[in-house]
Each structure stands twice: as C-alpha cells, then as structure tokens.
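Participant: Could you work out the structure for the sequence below:
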Amino acid sequence: MQTGQPAKMRQLKLALRAAFPRTVPVMVGYLFLGAAFGILLESKGYGFGWAALMSIFIYAGSMQFVAVDLLATGAGFLQVILMTLMVNIRHVFYGISMLGKFRNLGAKKPYMIFSLTDETFSLLCTAEPPKNVDRNWFFFFIALFNQLYWIVGSVVGGLLGSSFSFNTQGIDFAMTALFVVIFVNQWREAKSHVPALVGLVCSLVCLLLFGADNFILPALIGMVVLLSVFRGRLDRPEEGAAT
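Facilitator: Presented below is the predicted three-dimensional model:
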C-alpha cells in the first residue's frame, strides 16, 4: 500500500509535466479570451462569480459568449437549447473521432467528454505521451489544464471588468490565430498530411457553397464521410511503419 502510493504519485507527476508544455499555446489564447468573456459578462451586470460558475459548469467557449446576450435579453429555455445545439453541434463529430482514445479512461471518461473543446480536441488528435508516461493521465491533464486556463482568464476578466472598459471588437481573432498555431504544429508532427488536406478542401468547398455562416456542419459531415471511406488506406502507412 505504501509502496504503491509513491509510485502512483510519481506517475501523476510525470504525466503532468509531459502534458503542460503541450497546452502552452492554448493557455495564451484561453487566458486572453477568457478575460474578454469575463469583462463582457460583467458589463451586462454579472460579476466574476458568474464567470467562474459558467466556466466551470458550462465551459463551452463560443457558446459562453453567445450566452451573455441570451442572459441580457432574457431568452427562453427552448431558445437557449436550440442555440446551444446549433453552436456546439460540431462536438458530436469530435466525440465520434475520440471513441478509440477514450475507451479505457475509466472514471476519467465523463470529464474528458465534458471538457472536449475545439482546442483540447486538436491537441488530443496528435498528442502522444513519452514512453514512461501513463497515456490516460496525460490526456486528462491536457484537458484539465485547458479548462483551468479558461476559468482563471474569465475570473480575472470579471474582476477587471468593473474597473475599466475597452472596445473588444476583433478580440475573437485570437482564437483564429490559436487554431493556426495548433494546425501548423500538427502538420509538422503528422506522418500523413492527407487528413489535414481533406479538412482544408472540405472547408473551402463548403465555404463557397454555403457561406461563412452555414459551412461548418456540412464541412464536418464531408470530412467524416471522406475520412471514414478512406480510413483503411490512411491506416496502412502507420501499420507498415509499426511492423
């Protein structure tokens, strides 16, 4: 019992140290955007406590920004449900692609499902722990770190929001820049660039066909269909490298 406990603590420390560097790009974006959310929420009359609670229990990024307007206008329950479904329906596809990685997570699985944001999903797609690091704890700490960054940013923003105000127009571009950084990192580390190219082509085609406001869902459907159809061919190089 006593010998097992230090071994487990050592395992947790190794996973924590391995996960943190992976989340640094997300930390920069989440602290900034979380602060913007906290400031915006405070400007509508909701203090930093509300920002903390929303970031802990909702933790939906873009949906939290939308929720600020819904709270301010007194939207109905059904409207909130439909809006949340429209904004976050892409997470259904994220979850499907994570079924394999989440299969053996045990008690950590519900939290991993809850905390699967865009950025966490991007990191988990390519992140692989070092040989001496527990895979499940490595994934868990990536997700946990990311949410902690968002909570801290939103609380700080809520606290600062009552002291001063500024024009937040264009502040959401930081999220776009964060996605570019993550994409470039994945491109450099991935053995095959085919999935990334499929995603780019599907997004561009759907953007031209459906417009900027409606292209995300059809683009995701197209990616899932194409990657599912050609999954066997995409997996073959990895199987050959393993042997």
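Participant: C-alpha only now, for contacts and for neighbours.
Facilitator: Noted.
Participant: So what touches the helix or strand containing residue 53?
Facilitator: Per DSSP states H and E, residue 53 falls inside helix 48-57. The contact list for helix 48-57, computed with Cα atoms under 8 Å, 6 or more residues apart in numbering, reads 37-38, 41-42, 64, 147, 150-152, 154-159.
Participant: same thing but 6 Å
Facilitator: With contact meaning Cα atoms under 6 Å, 6 or more residues apart in numbering, helix 48-57 is reached by 38, 151, 154-155, 158-159.
Participant: can you map out the helices along the chain?
Facilitator: Ranges of helices in the chain, per DSSP state H, are 4-43, 48-57, 62-73, 77-88, 90-97, 109-114, 118-126, 135-161, 173-189, 194-210, 216-229, 231-242.
Participant: Let's have the ones you listed in TSV, adding mean neighbour count and distance to residue 103.
Facilitator: Formatted as TSV, those follow (neighbours: other Cα atoms under 10 Å; distance: least, Cα to Cα, whole Å):
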stretch	mean neighbour count	distance to residue 103
helix 4-43	19	19
helix 48-57	18	24
helix 62-73	16	27
helix 77-88	13	23
helix 90-97	15	11
helix 109-114	15	8
helix 118-126	17	14
helix 135-161	23	10
helix 173-189	14	23
helix 194-210	15	22
helix 216-229	17	19
helix 231-242	10	19
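Participant: between those helices, which one is nearest to residue 167?
Facilitator: The minimum distance between residue 167 and those falls on helix 4-43, with 10.3 Å, by Cα to Cα.
Participant: this one as well, want them side by side:
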Amino acid sequence: MGSTPSHETPQWRTALRAAFPHTIPVLTGYMFLGIAYGVLMNAKGYGPLWSVLMSAIAFGGSMQFVAISLLTVAFDPVQAFLLSCMVNARHLFYGLSMLEKYRGLGKARIPLIYILSDETFSLVSTVEPPENVDRRQFYLSISLLDYFYWVGGTALGGFLGDFISFDTTGLDFALTAPFVVLFLEQWKKKENRPAGAIGIGATVLCLLLFGADNLVIPAMAVIVAILLGGRKKLCT
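Facilitator: Reported below is the predicted structural model:
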C-alpha cells in the first residue's frame, strides 16, 4: 500500500529527466572548472582525497580557488574568515531571494540551501518545473546534479594531476567561463536584460570606486538597492 506501481515512473526519476537538460551548461562549465581545481590542488601538494573533500564539504566554488593560496602560506584565521565572508557575501542575497521559491519544501530546504551555488541559483531562479513534475524533486535534482558535476570534476582533476605536468599559471581563469555562459543565456530573454544591465553598471561603478579587491559587497548592495527601489515603484 502506498508503493509506486511498476508501470509508473518514480517522481524523482521524472524530475531528474526534466532537470538534466537545464543543467547541461553547468555540466560543461563545472567539469572543466572542477578539473582545473583538482589539478591546481595537486600541483600544490594536495592529492585527490583533499580536493574532493574540499569540494564535497566546503563547496565554495571561487572561495576554493582562493583557499589554495591560504593553504600554502602561514595560516591566519582572521584573514581567512574575513576573506571568506567577502567572497561569499553574495550568497546572503541569493538566500533571501530564494525564500519564496523554496517555501513549503520541508526538509528538502536544508540540502537546497547547503549546495546552493551561483550557477544553481541562476537556474532555479529562472526555471519552473513542468506540470507533471514535483516541484521539490525538480529543484533537488538541479541542485544535486550541479553538486555532483563539481565534485566529480574535482576528483577527475585530482587524479589527472598525478599524470599531467604543465604550467598551471592562469588555469584558475576557468572560473569565469560558467558565469559568461549563464549570463549570455539570461541575456537572450529581453525581460532579463534590464537586470543584467543594472548588474554590469553597478559592478563597473564599484570597481572604479572601491577597486577589484573590494567591489563584491558594495556592488551587491547597489544592485539590491536599485532592484528593490524599482520594485517599490512598480508596486505603487
């Protein structure tokens, strides 16, 4: 009683099939990016186990690349904490904007919040599940697929690092690739272009005012202020 009939496809499998096509751009980006991270970790003396543990537990994306340098110098916990807050401050805004999206999903919100990344946020915030797909299973499928892409790419890069020897200078620039792809996908929709233009303008302004090392939090604050201000005007 209550079991799924043999002729019916389980909800999670249906959701997985519906979610996978949306994650293909993330798959291509995360695999190459994860490989790059694994190779860089190996080049610094940290084998596949350490790189996979970092990706599986920390799952910090850009912060993981920053952490490579932190692991190879004298440990400064205060600097590491402040730098982590600066690099990952954007997730505060991501989380706030996902409150309504994840409402009513029960315990699924815990893994959804834990493995939320830039690319996953971009997908989940714009893609709606098909009518025949459970909303919770759909969002979980997207998030878990992206998570395993990253961890899998890291593992592959960590193992390849033992057999490949080359100059890794500039390899961390691969971090930019997924953001470019996702931005272009968003730009194709006319209704998304004003938000994209606001993001570019705010980022350039804060880059000029605060410099490349301190622009993240001010840029996010300016973007949120503009979007909230525009929303209030539309509602009045």
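Participant: re earlier: select, from the contacts of helix 48-57 of structure 1, the two members most distant in space.
Facilitator: By the measure Cα to Cα, 151 and 159 form the most distant pair in the contacts of helix 48-57 of structure 1, at 12.3 Å.
Participant: which of the contacts of helix 48-57 of structure 1 lies closest to residue 47 of structure 1?
Facilitator: When the contacts of helix 48-57 of structure 1 are compared against residue 47 of structure 1 (criterion: Cα to Cα), the nearest one is residue 158, at 6.0 Å.
Participant: List the contacts of that closest one.
Facilitator: Contact analysis of residue 158 of structure 1 by Cα under 6 Å, 6+ apart lists 38-39, 42, 47-48.
Participant: Also residue 105 of structure 1?
Facilitator: residue 136.
Participant: rerun at 10 Å
Facilitator: When contacts are counted by Cα atoms under 10 Å, 6 or more residues apart in numbering, residue 105 of structure 1 touches 111-112, 135-137, 139-140.
Participant: Likewise for residue 137 of structure 2?
Facilitator: 11-16, 19, 105, 108, 129, 143.
Participant: Excluding residues flanking it in the chain, which one is nearest residue 62 of structure 2?
Facilitator: residue 175 (7.0 Å; Cα to Cα, 6 or more residues apart in numbering).
Participant: Equivalent analysis for residue 174 of structure 2, please.
Facilitator: Leaving out its chain neighbours, the residue that sits closest to residue 174 of structure 2 by Cα to Cα, 6+ apart is residue 33, at 5.7 Å.
Participant: now the residue nearest to the spatial centre of structure 1: how far from residue 72 of structure 1?
Facilitator: The centre of structure 1 sits closest to residue 117, judged by Cα atoms, centre = their mean, with a distance of 2.4 Å. Here residue 117 of structure 1 is placed at a distance of 25 Å from residue 72 of structure 1 (Cα to Cα, to the nearest Å).
Participant: looking at it, residue 196 of structure 2 is touching residue 183, isn't it?
Facilitator: Yes - here residue 196 of structure 2 reaches residue 183: they are 7.9 Å apart, a contact under Cα atoms under 10 Å.
Participant: which residues of structure 1 does stretch 44-56 of structure 2 align to?
Facilitator: Per TM-score structural alignment, the counterpart of stretch 44-56 of structure 2 in structure 1 is residues 44-56.
Participant: For the residue nearest to residue 62 of structure 2, give me its contacts.
Facilitator: Applying Cα under 10 Å, 6+ apart to residue 175 of structure 2 gives the contacts 29-30, 32-34, 36-37, 61-62, 65.
Participant: distance of it from residue 227 of structure 2?
Facilitator: The gap separating residue 175 of structure 2 from residue 227 of structure 2 is 26 Å, by Cα to Cα.
Participant: which residue lines up with residue 97 of structure 1 in structure 2?
Facilitator: Match for residue 97 of structure 1 (TM-score structural alignment): residue 97.
Participant: Make CSV out of the helices of structure 1 and add distance to residue 167 of structure 1.
Facilitator: Formatted as CSV, the helices of structure 1 follow (distance: least, Cα to Cα, whole Å):
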stretch, distance to residue 167 of structure 1
helix 4-43, 10
helix 48-57, 19
helix 62-73, 15
helix 77-88, 24
helix 90-97, 30
helix 109-114, 32
helix 118-126, 25
helix 135-161, 12
helix 173-189, 14
helix 194-210, 29
helix 216-229, 28
helix 231-242, 46
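Participant: Tell me who's in contact with residue 68 of structure 1.
Facilitator: For residue 68 of structure 1, the contact set (Cα under 10 Å, 6+ apart) comprises 37-38, 40-44, 46.
Participant: Save those as a markdown table, and put in distance to residue 240 of structure 1 too.
Facilitator: Formatted as a markdown table, the contacts of residue 68 of structure 1 follow (distance: Cα to Cα, whole Å):
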| residue | distance to residue 240 of structure 1 |
| --- | --- |
| 37 | 47 |
| 38 | 49 |
| 40 | 52 |
| 41 | 52 |
| 42 | 55 |
| 43 | 57 |
| 44 | 57 |
| 46 | 56 |
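Participant: With respect to residue 92 of structure 1, which of the residues you listed is nearest?
Facilitator: Using Cα to Cα, the contacts of residue 68 of structure 1 come closest to residue 92 of structure 1 at residue 37, 24.3 Å.
Participant: Can you give me the distance of the closest one to residue 148 of structure 1?
Facilitator: Residue 37 of structure 1 sits 15 Å away from residue 148 of structure 1, taking Cα to Cα as the criterion.
Participant: What of residue 119 of structure 1?
Facilitator: Taken as Cα to Cα, the span from residue 119 of structure 1 to residue 148 of structure 1 is 13 Å.
Participant: Need the overlap of contacts for the two.
Facilitator: Common contacts of residue 119 of structure 1 and residue 148, defined by Cα under 10 Å, 6+ apart, comprise residue 30.
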